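Trainee: I'd like to go over a predicted model; first the sequence, then the structure.
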Amino acid sequence: MSTATYILGIVSALIALFTVVELLRRRRLRERHAVWWFVAALLALVLGIFPATLTALADLLGVEVPTNLVFFVSIVILFLVSLQHSSELTGLEDKTRVLAEESALQKVRLERLEGLQERPSGDFRPEP
């Protein structure tokens, strides 16, 4: 591995790590969303600093080309991020549906109350 490639790997990992930390600090990214990105950036940093670790890990797992292991781990991390977002989206859809139903019920109640106020004062019978 050339020195330029070695430095590029470390700098790229540091930029990714700094970006995640900065987004967290500015509250543009929540902690639960940052977990997998933080893990990916740390893995990239470790592998950038110790590239022989990737080769040893690939040999240990029986992967012939270490780069394929990097791609596989990247795909797994992206899959986990997508799964986490899908799960949260499902929860938000459920909450939105419940809020819409509650809002519709409140609107019906308000219309009924307004209807009671518009009637003559002596007529207290509820609307049909």
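Mentor: Alright, I've got the coordinates. Residues are numbered from 1 along each chain as shown.
Trainee: From here on, just use CA atoms for contacts and neighbour counts.
Mentor: OK.
Trainee: Helices along the protein, start to end?
Mentor: Remark: helices assigned in the chain by DSSP state H are 3-25, 31-49, 51-61, 66-118.
Trainee: Show me what the shortest one is packed up against.
Mentor: In terms of contacts (3 or more C-alpha pairs under 8 Å, 6 or more residues apart in numbering; DSSP states H and E), helix 51-61 is packed against helix 66-118.
Trainee: Give me the distance from stretch 41-51 to the chain's centre.
Mentor: Distance of stretch 41-51 from its chain centroid, counting by C-alpha atoms, centre = their mean, to the nearest Å, is 23 Å.
Trainee: Just say which of the helices of the chain is most tucked in.
Mentor: helix 31-49 (a mean of 17; mean count of other C-alpha atoms under 10 Å).
Trainee: Taking the centroid of this protein, which residue is nearest it?
Mentor: Nearest to the mean C-alpha position of the chain, by C-alpha atoms, centre = their mean, lies His33 at 3.8 Å.
Trainee: That one: what's it in contact with?
Mentor: Each residue near His33 by C-alpha atoms under 8 Å, 6 or more residues apart in numbering is listed here: Val81.
Trainee: and if you look at Thr19?
Mentor: Counting by C-alpha under 8 Å, 6+ apart, Thr19 touches no other residue.
Trainee: okay, now the one to match up with it:
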Amino acid sequence: MSWLDEIKFDDAGLVPVIAQDEHTGRVLMFAFANRDAVALAAEKGTAHYWTRSRQKLWHKGEESGNFQHIKEIRLDCDGDVLIYIIQQDGGIACHTGRESCFFRKLVGAEWEVVDAVLKDPASIYGKHSH
């Protein structure tokens, strides 16, 4: 039995993955991975995911240069969620140019942006910002 067989992928063949900064513990992003993405992440040592919008394997950083170097891969108690503990190249995980994808905080009844853009997405991705 492979270690991959211990992961409970959903009906679509995906497992949720949380990317967490190895030093600060901050959650930088959330994505899904299929079996191939998890296997590649473990083999290559950099984060790989499955993009549902584009329906393809996604090597995080392939366009932006902001690769995620995996220090640990952890599986939760139910076997259905992974955490990639990572070192984030460029300090930017979000396609908006911010450190984390979780840059909005609920204040009263409105979402408040609480993290600054560290780099203009146009300079990361060219003319489009996904």
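Mentor: Okay, I see it. Note that the structure is predicted; figures quoted are calculated from it, not measured.
Trainee: Got a TM-score for the pair?
Mentor: Put the two chains on top of each other and the TM-score (TM-score structural alignment, normalised by the length of structure 1) is 0.26; 60 aligned residues with a C-alpha RMSD of 4.8 Å.
Trainee: give me every residue that touches Arg25 of structure 1.
Mentor: With contact set as C-alpha under 8 Å, 6+ apart, Arg25 of structure 1 has no partners.
Trainee: Would you mind measuring from it to Val70 of structure 1?
Mentor: Noted for Arg25 of structure 1: a distance of 28 Å to Val70 of structure 1, by C-alpha to C-alpha, to the nearest Å.
Trainee: same deal with Thr90 of structure 1?
Mentor: Distance of Thr90 of structure 1 to Val70 of structure 1, computed by C-alpha to C-alpha: 30 Å.
Trainee: Then Val108 of structure 1?
Mentor: 57 Å.
Trainee: repeat for Ala40 of structure 1
Mentor: Ala40 of structure 1 sits 10 Å away from Val70 of structure 1, taking C-alpha to C-alpha as the criterion.
Trainee: One more: Glu102 of structure 1?
Mentor: Per C-alpha to C-alpha, Glu102 of structure 1 is found 48 Å from Val70 of structure 1.
Trainee: remind me, longest helix of structure 2?
Mentor: As assigned by DSSP H, the longest helix anywhere in structure 2 is helix 35-44.
Trainee: helices or strands up against the helix or strand following that helix?
Mentor: Where DSSP states H and E defines the elements, the next helix or strand beyond helix 35-44 of structure 2 is strand 48-51. Using 3+ C-alpha pairs under 8 Å, 6+ apart, the elements in contact with strand 48-51 of structure 2 are strand 27-34, helix 35-44, strand 56-59.
Trainee: Can you name the residues that contact Arg74 of structure 2?
Mentor: Residues in contact with Arg74 of structure 2 (C-alpha under 8 Å, 6+ apart) are 82-85.
Trainee: same thing but 10 Å
Mentor: Contact analysis of Arg74 of structure 2 by C-alpha atoms under 10 Å, 6 or more residues apart in numbering lists 17-18, 81-85.
Trainee: The residue lying closest to Leu57 of structure 2 once chain neighbours are set aside - how many residues pack around it?
Mentor: Nearest residue to Leu57 of structure 2 in three dimensions, chain neighbours excluded: Trp50, at 4.6 Å (C-alpha to C-alpha, 6 or more residues apart in numbering). Applying other C-alpha atoms under 10 Å, we find 24 residues neighbouring Trp50 of structure 2.
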